[in-house]
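In: Sharing a model prediction with you, sequence too.
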Amino acid sequence: MGKFIVRVLINALALWIASALLPGLQIYSSGADGLVPGNSAAGTVLAFIAVGLIFGIVNALVKPIVKLLSLPITFLTLGLFTIIINAAMLWLTSWLSGYTPVHFTIDAFLWTAVLAAIVISVVSMIAGALTGINRRSLSSGR
């Protein structure tokens, strides 16, 4: 459970960096003013954590199935199709967040989602290496 929470926080950080770099990514709430609750720093952090949670669930449940089904095309493209899969997971996260009070929007799938997928992958890889979340202990057998 602890690893999942760390992954959600890493996802939130990666989404925040991607939304800062790419103007086509936005996170907002459906409150009265259309902004993150209270327009405060805490509200913004909670919004990114909420979307990071949705993104983590999508990556845990849907992504393995999509990766398995797209294995032949991923093999033919020497792994580059993985970027498209990651972009599709972002799009699915955006669609699912439409049913929550916090919305994650992507303006154009082809460019913004693909660039965001690259940024999020790089940030997640670096943050995962710094936190040690991706390391497996040989003594624990995991």
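Out: Great, that's in hand. Numbering: from 1, shown residues only.
In: going forward, measure contacts between C-alpha atoms and count neighbours the same way
Out: OK.
In: Just the residues contacting the helix or strand hosting residue 104, thanks.
Out: Here residue 104 sits within strand 102-106, counting by DSSP states H and E. The contact list for strand 102-106, computed with Cα atoms under 8 Å, 6 or more residues apart in numbering, reads 24-30, 36, 47, 50-51, 91, 93-95, 97-98, 112-113.
In: List only buried entries from those residues.
Out: 24-29, 36, 47, 50-51, 91, 93-94, 97, 112-113 (16 or more other Cα atoms under 10 Å).
In: Just the closest of those residues to residue 75, please.
Out: residue 113 (21.8 Å; Cα to Cα).
In: Next up, a structure to set beside the first:
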Amino acid sequence: MKHFVVKTLSNAAAIWVAAWIVSGIDLTADGWQHKTVTVISVALVFGVVNWLIKPVVKLFSLPLFVLTLGLITFVINALMLLLTSWASGHLHLDFNVTGFWPALLGSLIISLVSWGLHLAFDDED
């Protein structure tokens, strides 16, 4: 349970940083309490998308992983962020990614920030 909470909170912080840095990622909630709830909710949606859909996409794109030496991972992460934005819109969350390039840059920032936070807050049981 501790692993799930740490991972969700680090993803929420990473999404917040990406929304702060990248101009095409919008977090339009008013007030810091509403933004906090929205970011945690988006992090939960992001976690579900990465848990359910990302392994299937990676399996079907295995030849591309070999061909691009793993660089297709950045594109897949951007697509997962776009899918999170789409799902967040249907859940009436104030989170939107406006295109592929902001999603690509945002997924890179989210990966780096969440990696750094996982290193800082080691969550091994």
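Out: Received the coordinates, thanks. Model, not experiment: these values are computed from the prediction.
In: What ranges does the first structure have for its helices?
Out: 2-21, 41-61, 63-69, 71-76, 81-97, 114-131 (DSSP state H).
In: got CSV for these, with distance to residue 106 of the first structure too?
Out: Converted to CSV, those look like this (distance: least, Cα to Cα, whole Å):
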stretch, distance to residue 106 of the first structure
helix 2-21, 10
helix 41-61, 13
helix 63-69, 19
helix 71-76, 24
helix 81-97, 7
helix 114-131, 9
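In: quick one: the strand holding residue 104 of the first structure to the second structure mean distance?
Out: Compared with the second structure after fitting, strand 102-106 of the first structure has a mean deviation of 1.6 Å; criterion: mean Cα distance after the TM-score superposition for the first structure.
In: How many neighbouring residues does the nearest residue to residue 9 of the first structure once chain neighbours are set aside have?
Out: Among residues not flanking residue 9 of the first structure along the chain, residue 49 sits closest, at 6.4 Å (Cα to Cα, 6 or more residues apart in numbering). Neighbour count of residue 49 of the first structure, defined by other Cα atoms under 10 Å: 21.
In: Per the alignment, residue 49 of the first structure pairs with which residue of the second structure?
Out: Counting by TM-score structural alignment, residue 49 of the first structure lines up with residue 40 in the second structure.
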